[in-house]
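[1] Have a look; sequence and predicted model below, questions after that.
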Amino acid sequence: MATQRLNEQAEGVFIISATPFAADGSLDLQSTDRLIEFYLEQGVSGITVLGMMGEAHKLAADESAAFLTRVLQRVADRVPVVVGVSNAGLDNLFSLAHTAMSAGAAGVMVAPATGLGTEAKLLAYFRQVFEGLGESVPVCYQDYPFVTRSEISVATFNQLVTDYPQLVMLKHEEWPGLSKLSAVRKAARDGLRRVAVLVGNGGLYLPQELARGADGAMTGFAYPEMLVEVVRLWRQGEQDRAEDLFDAYLPLVRHEQQPGVGLALRKEVLRRRGAIATAQVRAPGPQLTATDHDELTRLISRVEKNLEAM
């Protein structure tokens, strides 16, 4: 069992792990070991697996279990591991969540079912989720309506925080979302239990989100050391230095955030950095062209020049 449990004090960078595949599309567990060590060497505060950008929806149940087990064994409780358990079927969600917690996960991440449509349906859905998981399973609510097409208001989120103490974190990645983040933080200042807020979207708006009260990031940018250092500098009161560093990487942050091809770009950068053996995205998925590779090479070169000039 994990000695670290996800709680409201979580902060820093919880990197969203890629899922390494071999060239034939099978799980690459040797690269998984290498990737986990790479993330830890960059100073991340936690690791999140089986997220949307981790291609969780493309894994069979036994593959999810094998990957999760390998990650937890490799991490060996050095940092907390959060497991994405979102699933169209609640029984499947509960099963993976309890498997993860029994194997040593620190908590689970749950996104709304796709297209719930109304606040009443969303609230009813999460009441089922929390009651089915039980109070012993810490939960991160993933608010990503761009994909789920299910939007939650601040009032409804606050109702869940009030009713379910196991809700300890918000993964905030709504577009636009800065005003929503401010409203969540205002509610905590006004007396609501404060939960951790980590932001996604590749870190695209990280400086502004930190200014609005975010505790860090939960995303998968291929240069996690930048995210780690930006959050560290910001917390030390060096906001200008944090933004200057962020700006140096911004061309790559933006490029990697493209819908559809972004994951292939992220995996290719990780491959070039020696973190994984291949940049394989499991089918159906994008494959980079020669032009894509040349474009990425030029962007990386420009980022390196930006860093040299700092």
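    Yes, it's here.

[2] hey, let's count contacts and neighbours off CA atoms from now on
    OK.

[3] After the helix or strand where Thr48 lies, which helix or strand is next?
    Taking DSSP states H and E as the definition, one finds Thr48 inside strand 46-49. Tracing the chain past strand 46-49, the next element assigned as helix or strand by DSSP H and E is helix 61-75.

[4] adding another structure so you can compare the two:
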Amino acid sequence: MYAVTVTPFKEDGSFDFERTKGHLDWLIEQGLQGICLLGATGEYQSITLEEHKTFVREIVPYIRDRVSVIVGATREQADDVIELVNNIKLCGADAAMILPSPYCHPAQDEVVEHYRYIMERTEFPIMIYNNPGSCGISFERETFRKLMALPYTAMVKESSGSIQVLRDVIEDAPENVSIFCGCDNLAFESFADGACGMICMLANVAPKCCVELFDAVYNQHDIAKGWEIYRKILPGLNALESFPKPIQALKYLVTRKTGNGGFCRRPRLELTLEEKAYVEDLMKADQLY
């Protein structure tokens, strides 16, 4: 179980490394097996290439000896991705998570070529990321097969929202490629179908419950126990996949829990008092602690 972590900023928009480290320390203490930095939840779209590299240089060495570390490295231009991945590699992370170019809506053959080009120039484990909502395209089954045959494909994060797509990917995956759930509110179903990991938003605020869910369903094969845990946290999982400001919601709840949520970077604004109350009710926040 990996948390795709929020990135705490100071009110002036600079990185808040003190709160970042405090949040990561707490997550690791709660039993998470992995941390995914600078995914969409980490506001990677709102930082520059140099800021990304600075953050990775500061944070990856801080946690890499305690937990598995994946770092998001999505950018529109492949050569920018390569620059980021080579820095991630240098800093000692375990893998880089990459979406196809988010804005150009590439064709299926262009998707495969994008990853091949990056892998040839980095020689580093890559998490392939299928998320139609973020990049406007969905991988076809044959595209998944071609991507999983590339030499540095280590993992696939499947975020289409379709259990059938996930099943097909699991069925087609070679032994050396791990398949991860990428939809918070399909966690139970994904583990039951054989997904061996998850990149999870809710783990920022309910890490123990998320770890327990994965352990019950995937490791113990205890469906009844897993369903009981799942029902408890499902309001939070559903909310993060439907509420239009999931990053702000997470940062608010992290701050409410540990004080380490920090601020968002513009153009995101902090939640209003009414939105905070709505989030607490929608996510059944008191059940998460």
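    Great, that's in hand. Quick caveat, the model's predicted, so the values are computed rather than measured.

[5] TM-score for this pair?
    The TM-score (TM-score structural alignment, normalised by the length of the second structure) is 0.92; 285 aligned residues with a Cα RMSD of 1.9 Å.

[6] Mind listing residues that contact the strand holding Thr48 of the first structure?
    Contact partners of strand 46-49 of the first structure, identified using Cα atoms under 8 Å, 6 or more residues apart in numbering, comprise 12-19, 68, 79-84, 218.

[7] Buried residues in the longest helix along the second structure, which are they?
    Ordering each helix of the second structure by length in residues (DSSP state H) puts helix 223-242 first. By neighbour count, with 16 or more other Cα atoms under 10 Å as the criterion, the buried positions of helix 223-242 of the second structure are 223, 226-227, 229-230, 233-240.

[8] so how much does that helix differ from the first structure once superposed?
    For helix 223-242 of the second structure, the mean deviation from the first structure after alignment is 1.5 Å (mean Cα distance after the TM-score superposition for the first structure).

[9] burial count for the residue opposite Leu38 of the second structure in the first structure once aligned?
    Leu38 of the second structure maps onto Leu50 in the first structure, with residues paired by TM-score structural alignment. Applying the criterion other Cα atoms under 10 Å, we find 24 residues in the vicinity of Leu50 of the first structure.

[10] likewise Glu41 of the first structure?
    Other residues lying near Glu41 of the first structure total 11 when counted by other Cα under 10 Å.

[11] Tell me how far it lies from Val199 of the first structure.
    21 Å (Cα to Cα, to the nearest Å).

[12] So which residues of the first structure form strands?
    Using DSSP state E, the strands found in the first structure span residues 12-16, 46-49, 81-84, 107-110, 139-143, 167-172, 196-199, 216-217.

[13] Counting by contacts, list what the first one packs against.
    Translated: strand 12-16 of the first structure. Using 3 or more Cα pairs under 8 Å, 6 or more residues apart in numbering; DSSP states H and E, the elements in contact with strand 12-16 of the first structure are strand 46-49, strand 216-217, helix 224-235.

[14] Quote the end-to-end distance of stretch 1-17 of the second structure.
    Counting by Cα to Cα, the length from the leading to the trailing residue of stretch 1-17 of the second structure is 23 Å.

[15] now that stretch, how far from the chain's geometric center?
    14 Å (Cα atoms, centre = their mean, to the nearest Å).

[16] Tell me the buried residues in that stretch?
    The neighbour-count criterion (16+ other Cα under 10 Å) identifies 1-9, 15-17 as the buried residues of stretch 1-17 of the second structure.

[17] rewinding a little: name all residues that make contact with the match of Leu38 of the second structure.
    With Cα under 8 Å, 6+ apart as the criterion, the residues that contact Leu50 of the first structure are 17, 19, 56, 64, 68, 83-85.

[18] got it, and Asp79 of the second structure?
    Under the criterion of Cα under 8 Å, 6+ apart, the contact partners of Asp79 of the second structure comprise Ile118.

[19] Show me what it aligns to in the first structure.
    For Asp79 of the second structure, the aligned position in the first structure is occupied by Asp91, per TM-score structural alignment.

[20] Look up how far Arg78 of the first structure lies from that match.
    With Cα to Cα as the criterion, Asp91 of the first structure and Arg78 of the first structure are 30 Å apart.

[21] returning to that earlier point: tell me the angle of the longest helix of the second structure relative to helix 207-214?
    Here helix 223-242 of the second structure runs at 130 degrees with respect to helix 207-214, directions being taken by axes from the mean of the first three to the mean of the last three Cα atoms, to 10 degrees.

[22] In the first structure, which residue range corresponds to helix 223-242 of the second structure?
    For helix 223-242 of the second structure, the aligned range in the first structure is residues 239-258, judged by TM-score structural alignment.

[23] which residues are in contact with that stretch?
    Contact partners of stretch 239-258 of the first structure, identified using Cα under 8 Å, 6+ apart, comprise 201-204, 207, 221, 226-227, 229-231, 233-234, 262-263, 265-266, 299-300, 303, 306-307.
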